[in-house]
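Peer 1: sequence and predicted structure below; questions after.
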Amino acid sequence: MRCHAPDHTGGAAVMPQAAVDPVLPPDITAQARDLGPLESPAIWLTAAGAAVAVLAVTIALGHHRRARRWGTGGAVVLFLLAAVTAVNSYVGYVRTPDDLGRLFERGSGAADAVGMLLDDGADEPDAPADPAATAQHHPAVTSSAQRVDVLSLPDPADAVPSGENYVILPPGYDDPANAGHRYPVVYLIHGYPYGGPRDWLTSGAAPDALRNLEADHVIAPMIVVSVDLTAGAPSKDWEGLDVPGGPQLETYLAKTVVAGVDHHYRTLADRRHRALGGMSGGGFAALNTGLHHLDEFATLVIALPYDDLNDSIGVLDGHLSTIAANTPRHYLPTMTFTAPISVLLAAGTGAPTDVATAHRIADALHHRGQEAVVHTEHGFNHTWHTARATLPYLLAFADQNFHSPTPTS
């Protein structure tokens, strides 16, 4: 259960509380770790078994040319289906038929039509009718329902031609009784490459995580924003960077997106009530951007962390000073902190490099006098399964900091 210390505005000084890894109810952690129907190993095992059976029959009927041709083709299709579903079972990118529908909807023609049939629209806002619109949302059928908006924030000045940011608003946001209530905000960044802001709604199951945490009174109502840092080119490994001669994604997030969310929604518009997080490449972007913008974010919540540009260094086109300024592994150990920060780093024990990286980042933060906690999920790897399983911990950690008396500004 959530236990919030009251805010203090006067009297005796309050001693800072050390950051801790949240303890969550078993039902919430079980739901976050559950496999979706399209992630079940039974799918690829069935497809592989069927492929073997078809191939065996084809061999037995090898003297029939037509049977051999059709049987071989069928076996190949089934083996490919087994391979694709096995990869998805491991990665956890497509959980449900709705997720599959949204994936098809990224295409055109027949693929888009199939996607529309599979997607029931749950947890998904309508696309903006007007490309120039700044915010589009479902009409609130009941004021107690969770709502998801698309906040369109293109920023041509920073070479960001699009910006379809998904805003998850808590139940009761539209209640007249809450008209004066303001909410803390968690910003989440998708992975790279081929990631996008919808991923935290589908693969990351953020709406479900929020509903479960709030229903069990583990967290207070908050706004979660899944940020679009694709710059209209999701195949590029941008890593949320200000790219020389390219999109200024760090600036776009820290200035344009934050200002846009604060303008359109009832937020607590200060660093103490903002958290920044992400998974994998989005986790790197959150770490790097958060450390560069201590005036904007007091909490970082990162899944599948890393602190080095590695293969994505190419987007900086050999600019050595820019590379150095965007490699936390190098600058963090000597960094000067103008404001305190609290960080949760989550990794799966099946990815020992992630665990080692999480501890290295935490140690570097500790040596600079900052709070950092490492959370591990047993047996999980560098996949969306881990991001989804750890998201409730990330959100609960952010909530702790939002309501902690620790001075963060």
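Peer 2: Yep, that arrived. Numbers count the residues shown, from 1 in each chain.
Peer 1: all contacts plus neighbour counts: C-alpha atoms, from now on.
Peer 2: Will do.
Peer 1: which residues touch residue 162?
Peer 2: Neighbour list for residue 162: 152, 153, 154, 155, 231, 232 [criterion: C-alpha atoms under 8 Å, 6 or more residues apart in numbering].
Peer 1: could I get those as CSV with secondary structure and neighbour count?
Peer 2: Shown next, in CSV, are the contacts of residue 162 (DSSP: H, G, I helix; E, B strand; the rest coil; neighbours: other C-alpha atoms under 10 Å):
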residue, secondary structure, neighbour count
152, strand, 21
153, coil, 22
154, coil, 23
155, strand, 18
231, coil, 24
232, coil, 17
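Peer 1: ok, structure two:
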Amino acid sequence: MSLIGWPLVCLLIAAAVAVLVATVWGWGRLGGRGLRFVIGRLALFGLCQLLVLASVLALINRQFAFYATWSELTGIGRGGDGPGVIQNRGPAGALTGAKVIKLKPEFSVGGDPAKDGSVESVDIQGARSGLRGRGYVYLPPQYFQPGAEQKRFPVVLALSGYPGAVRNLVTQLKVPQTASKEIKAGQIQPTIYVLMRPALAGGRDTECMDVPGGPQAATFFAQDLPEAISSQYRTSPSRTGWGVFGLSTGGYCSLKLAMRHSSVFAAAASISGYYGAIKDVTTGELYGGSQAVRDENDLFWRLRNLPPPPVAVLVTTSKVGEQNRAGTERFLSLVKPPMQASSITLDTGGHNFGTWNQVLPPVMRWMSQRLTP
């Protein structure tokens, strides 16, 4: 049963109502004295509270899709969706381990791909990292139009926040829908968008880094994913055609990926992101006890102590409503050439999809101006 479907919500609500009715009906029978009666009353009361809480959480999760599947919630059994078509890397002698497996389509942006573009559901399997991640690929209308069979397109990797599900990029942020509208309006050039979730290893928040002795998330995003996508789609062969943006944790990941892998990404945008390396219950030990590794993943430290990378970055914040304003201003003050920085500062805007939808079109336009096919 899906974590974001109505059946689960309805089942939990029905169970809560049933237990409440049973509690009212049977309360008199549990009114006696003695330990077993006390335990019975407490059990019914606790079960009612638990089911009501579960119903509320299920409704919230359905709205925001923090967890789309049981495997994302539990970190257990991250298997495939059944057989698919495996596309290997084409050129002779090239790496054949990076794969794109096409899954059953989940979303559509219109009836005609040549007019609206198309959203493909994919499972990307990494050769170097050994990781895999499910996501979506938006192909612009021009990808399907006659005469474009040899045309290559710039690519933008879009990362959700944590623990948000990757489908949020379609259902909440509406990346494919916005891209389609912006392309039709001539505001951005035809671009391929690869939509992914930053958490790959059983739902663990790895902050998009190669964890010493653990998941190699940076290798997946900076090497496996570009190789797999380029093997399946007509993408730009140069770093000048690749960019990355993300929300919150995905924003931090985007900046870090571009700053650490400027040979892969030419531009990055962080929407409501942060800038320092963190460690909490969602990440576990990421740095192997090494201060040097932690410093390398701290964007402030990198700007102060390492040569600035030749990338363009965009950061967003709000005067009221966001908690990253001070960090954003500090980050911008540390940027030096050849690195270039731009910013969007709203008067008000919280850490939510309403704010992020507001800045998405200008972020897309900024990115499009800095990428070449």
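Peer 2: All right, it came through fine. Predicted, not measured: the structure shown is a model, and the values here were computed from it.
Peer 1: overlay them and tell me the TM-score.
Peer 2: Laid over one another, the chains give 0.72 as their TM-score (TM-score structural alignment, normalised by the length of structure 2), with 324 aligned residues with a C-alpha RMSD of 4.1 Å.
Peer 1: strands along structure 1, start to end?
Peer 2: Counting by DSSP state E, one finds strands in structure 1 at the ranges 135-137, 147-152, 164-169, 185-189, 223-227, 274-279, 299-303, 342-348, 371-377.
Peer 1: against residue 211 of structure 2, how distant is residue 130 of structure 2?
Peer 2: Counting by C-alpha to C-alpha, to the nearest Å, the separation of residue 130 of structure 2 from residue 211 of structure 2 is 13 Å.
Peer 1: also residue 176 of structure 2?
Peer 2: 31 Å.
Peer 1: who has more neighbours out of these two?
Peer 2: The neighbour comparison of residue 176 of structure 2 against residue 211 (other C-alpha atoms under 10 Å) goes to residue 176, with 28 against 17.
Peer 1: how about the helices in the stretch 51-200 of structure 1?
Peer 2: 65-91, 97-104, 110-118 (DSSP state H, counting those that start in this stretch).
Peer 1: which of these sits most buried?
Peer 2: Mean neighbour count (mean count of other C-alpha atoms under 10 Å) peaks for helix 97-104 among those, with a mean of 21.
Peer 1: how far off centre is that helix?
Peer 2: Chain-centre distance of helix 97-104 of structure 1: 17 Å, with C-alpha atoms, centre = their mean, to the nearest Å.
Peer 1: of the helices of the stretch 51-200 of structure 1, which is nearest residue 305 of structure 1?
Peer 2: Closest of the helices of the stretch 51-200 of structure 1 to residue 305 of structure 1 is helix 65-91, at 16.3 Å (criterion: C-alpha to C-alpha).
Peer 1: from the contact counts, what lies against that closest one?
Peer 2: Packed against helix 65-91 of structure 1 by the contact rule (3 or more C-alpha pairs under 8 Å, 6 or more residues apart in numbering; DSSP states H and E) you find helix 41-60, helix 384-402.
Peer 1: trace residue 375 of structure 1 over to structure 2, please.
Peer 2: When structure 2 is aligned by TM-score structural alignment, residue 375 of structure 1 is paired with residue 344.
Peer 1: touching, its match and residue 319? I think so.
Peer 2: No - when contacts are counted by C-alpha atoms under 8 Å, residue 344 of structure 2 is not listed as touching residue 319 (10.4 Å).
Peer 1: follow-up on the earlier one: any chance of the strands of structure 1 in a markdown table with distance to residue 401 of structure 1 as columns?
Peer 2: Listed next are those as a markdown table, based on distance: least, C-alpha to C-alpha, whole Å:
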| stretch | distance to residue 401 of structure 1 |
| --- | --- |
| strand 135-137 | 29 |
| strand 147-152 | 24 |
| strand 164-169 | 19 |
| strand 185-189 | 11 |
| strand 223-227 | 15 |
| strand 274-279 | 9 |
| strand 299-303 | 7 |
| strand 342-348 | 8 |
| strand 371-377 | 11 |
